[in-house]
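# Predicted structure and sequence below. I'll ask about it afterward.
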Amino acid sequence: MAPRPHWWHVLQASKNEVRLAVDLYNRSGDARQLEAFIVHMSMGWLKLLQAHFEQAGRDVYIRDSRGRRTRHEDGDWKYKSLSALMMEFFTPNDPRKANLDFFVGLRNRIEHRHEKNIAALVAGRTQAYLLNYETTLVELFGDDEAVATELRFPLFLSSITDDAAKAVKKVRSQVPRGVLEWVQDFDAGLSPDLAADQQFDFRIYLIPYKGPKTEADAVMTFVRPEELTEEQNAVMDQVRTIIREKQIPVADLGTLRPGQVVERVAAELSRPFTTHHHTQAWRYFGVRPPVGADDPTKTKADFCRYNQTFERYVYTESWVSYLVRKLSDPETYEAVMTWKS
């Protein structure tokens, strides 16, 4: 039997990194699971792209101005970083790239004594990080190389046993301000479509199944929205409406009308902030669609929400704090106030 090519061994090393990442994340206790998961998932992604580039005959080395491979001081070849390979592999608006970029940045901002709360805050993105790897792995190397059958779905309690809105609010209150602001700034740079993509932030509805059990039943089944029939989609739309209406009385307690935002921000800034300035701000930061948009609900939900009942936009406390933080910088203030679409 002919020896395996080098890229195959790199691919197996990639899969081993991902297996380790999931094992460390799912272990009991609270000893740096998130940091370990990010580190090993990053290595898994790096080796996955290296294996793909090698198999495709593409370059994985850092070269000098004359096109020669370069070495580290210890003599090893210098390889392209994960960020460099991502830039070559993904299109700019690929949600998988946005998810990877998020974790590359988050890794250096984790404060270990708050790691459990940070992990809860980014749980959906963590799940997407893993699912995106599996999707890309199968896309590039086929079903035979998949790791999905080896990994188990983690058991969890807090999101089911606690009131969801209260649980999220509690978690956010315990995350260090610097991390929250970094996440907020990262999200503010995403389009609403990209931020809502499941490949960036994986979100699910858990609906207990109470029908009769059959031999074909699975404990948990994932169904893609595009695979649902019109009748099933209608039921899901009803479920989403029920959940949204149930949460609105809680979530909207902290929302503000535009005039209230103006009043709050103006009181904090040492420079003018009027209704016109607020309009400039939401346009500049892209937190809601323009007047007359086909879909008025496409907002950056951390900052702004569309109230369908009253057909108006309401804003969050996070939007107020974001504006105060951003507009306190003279250059940002000037850029916002002079911005034209």
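Thanks, I have it. Predicted model, so just to flag it, every value in this text is computed and none were measured. Residues are numbered from 1 along each chain as shown.
# contacts and neighbour counts: CA atoms only from here.
Noted.
# Once you drop chain neighbours, what's closest to Ser83?
Spatial nearest neighbour of Ser83, chain neighbours left out: Asp101 (7.9 Å); criterion: C-alpha to C-alpha, 6 or more residues apart in numbering.
# For the one you found, give its distance to Trp45.
12 Å (C-alpha to C-alpha, to the nearest Å).
# For these two, indicate the residue with more neighbours.
Legend: neighbour count by other C-alpha atoms under 10 Å for Asp101 and Trp45, higher for Trp45 (26 against 15).
# okay, now Thr149: neighbour count?
By other C-alpha under 10 Å, 6 other residues sit near Thr149.
# where's the closest residue to Asp187 other than its chain neighbours, which helix or strand?
By the measure of C-alpha to C-alpha, 6+ apart, the closest residue to Asp187 outside its immediate chain neighbours is Ala195, 7.1 Å from it. Assigned by DSSP states H and E, Ala195 belongs to helix 192-196.
# another structure for you, compare them:
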Amino acid sequence: MASVPSEADIALARELFDKWDNGSGTSKSELERQTWGDGSSHGRRFDRFVRTNLGVETSRPSRQSDRIADLEAQVRALGAQPVGAAEVEWQVHLQQARASCLEALRVWNDPSSAFRTGAFALLFVTAWNSLVLALLQREGKEWRRVDELGQPILSGEQEQSLSTGELVGLAIEGDQCRGVRENVGKWIELRNAVAHRHLPALDALVIPLAQSGLLNFENVLVEEFGPEYRVGEKLSVPLQLSGFRDPGVLSSLKRLQSSLPPDVQAVLAAADAAPAELLSDPTYMLRVAFVPVVPGSGRSPDSVAYFVPPGEVPSELAETLERYVVLAKPTARPNFTATDVINEVQRRAGFKFSVHDHIRACRNLGVRPPVGEPEATLDFRYAEYISSLKRHLYSQAWIDLLVSEFATPERFTELTGRTAVPLEAP
């Protein structure tokens, strides 16, 4: 802790400053020789003495000093620490934030990643923790846990930091930033929920939260520290292997979601159950529709992909995008109960058809999973498991398929394991 300047030092510093600042031309080195009998520091001792005792800065950086400062800033923007430069704690946290965010993106975009959401959540929350630490430390705001006397609480020899959620609340304030804070909060919940668990089914379901979180992170970086610290320029739009022509993508997503543990499903359900104003805030959750476009002959596209803010979507597309969020859902959702299916199939196929027969047919035709596996839907063209009802509903296409499959008694027996009995038989 720095000592309090004495009255004598303050008086001497004021006297030296007045002699140097009065236009007499007396140099700092000359004043040092007159005062301390040594001018070998070439004015640096004078600068330090006046700054310490009066709080006045007397050094005037040269153009060379400005250039060095600019070069150091460029080196830090590239993620490195300039050799010989003083290490500032908030700048170290800023570099850690960018490095952790880029590593999170690398894991997410790696097609061979086997622990995508878990690793991304861990690294992304770490990135936010470092970023808000940098913000608070740069502004001189408290980021530590303190006791009743205001003294930092130690863990071993280290000062305890506030939690990431608390830090975000202190660094990113205001109603206009609610979506940002809520998004980080969901990633903290996900990080805690997936720790030590392998849940690949989660990857496709958290994309809206991940996309918003990344854009929020980039915006804070640029707004608070300048465009040279952005991470977006290091990235490209990832290529897709499915989604544009695969009709089974939606059913796969639904099936994967239903296989998640209840507590993880609860986190996702809570995210989707947020107030309407939060769901419409792209800083909380951003759903993006990819629309394949072939440019006209002789023209090349301006960019690979376009990201249009929700408020700027053309009116002719707004209704479509409201219904088709990521992938087109079936226009006619399954709405027939098993009893409805059984009655209709019996009437049209002409065979007695029981509940047990129906379940066997569902499994043999790949619409429901084998016995002993978690209840889910395997083909959303024909059925959907409604968790709130704890049962399946079936589509007209499923009824039509069964009637077609039961065209012969042999096929009926193959699918149900029971000899076909005509409906008119006693």
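Looks like it came in fine. As the structure is a computational prediction, the values presented were derived from the model and not from experiment.
# hang on, the earlier thing: residue range for the helix holding Ala195 of structure 1 in structure 2?
Across structure 2, the stretch matching helix 192-196 of structure 1 (TM-score structural alignment) is residues 276-280.
# same thing with stretch 54-62 of structure 1?
The aligned range for stretch 54-62 of structure 1 is 137-145, by TM-score structural alignment.
# From the chain's centroid, how far away is that stretch?
Mean-position distance between stretch 137-145 of structure 2 and its chain equals 24 Å (C-alpha atoms, centre = their mean, to the nearest Å).
# One more: stretch 103-111 of structure 1?
Using C-alpha atoms, centre = their mean, the offset of stretch 103-111 of structure 1 from its chain centre is 13 Å.
# Identify the residues contacting that stretch?
The contact list for stretch 103-111 of structure 1 (C-alpha atoms under 8 Å, 6 or more residues apart in numbering) reads Glu35, Ile38, Val39, Ser42, Ile118, Pro176, Gly178, Val179.
# Next, give me the two most distant ones among the residues you listed.
Largest separation among these by C-alpha to C-alpha: Ser42 and Pro176, giving 23.4 Å.
# Between the two, tell me which one has more neighbours.
Each of Ser42 of structure 1 and Pro176 had its neighbours counted (other C-alpha under 10 Å), and the higher figure belongs to Ser42 (22 against 17).
# OK, contacts around that one?
Ser42 of structure 1 is in contact with Leu82, Val104, counting by C-alpha under 8 Å, 6+ apart.
# And it, what's its match in structure 2?
Aligned by TM-score structural alignment, Ser42 of structure 1 pairs with Val125 of structure 2.
# can you give me the helices for the stretch 101-250 of structure 1?
Secondary structure of the stretch 101-250 of structure 1, counting by DSSP state H, counting those that start in this stretch: helices at 115-121, 123-141, 158-161, 164-174, 177-188, 192-196, 230-251.
# Switch these over to TSV; also include distance to Gln280 of structure 1 and mean neighbour count.
Shown next, in TSV, are the helices of the stretch 101-250 of structure 1 (distance: least, C-alpha to C-alpha, whole Å; neighbours: other C-alpha atoms under 10 Å):
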stretch	distance to Gln280 of structure 1	mean neighbour count
helix 115-121	30	20
helix 123-141	30	19
helix 158-161	37	11
helix 164-174	28	14
helix 177-188	15	15
helix 192-196	18	17
helix 230-251	25	12
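# Good, we can wrap up now.
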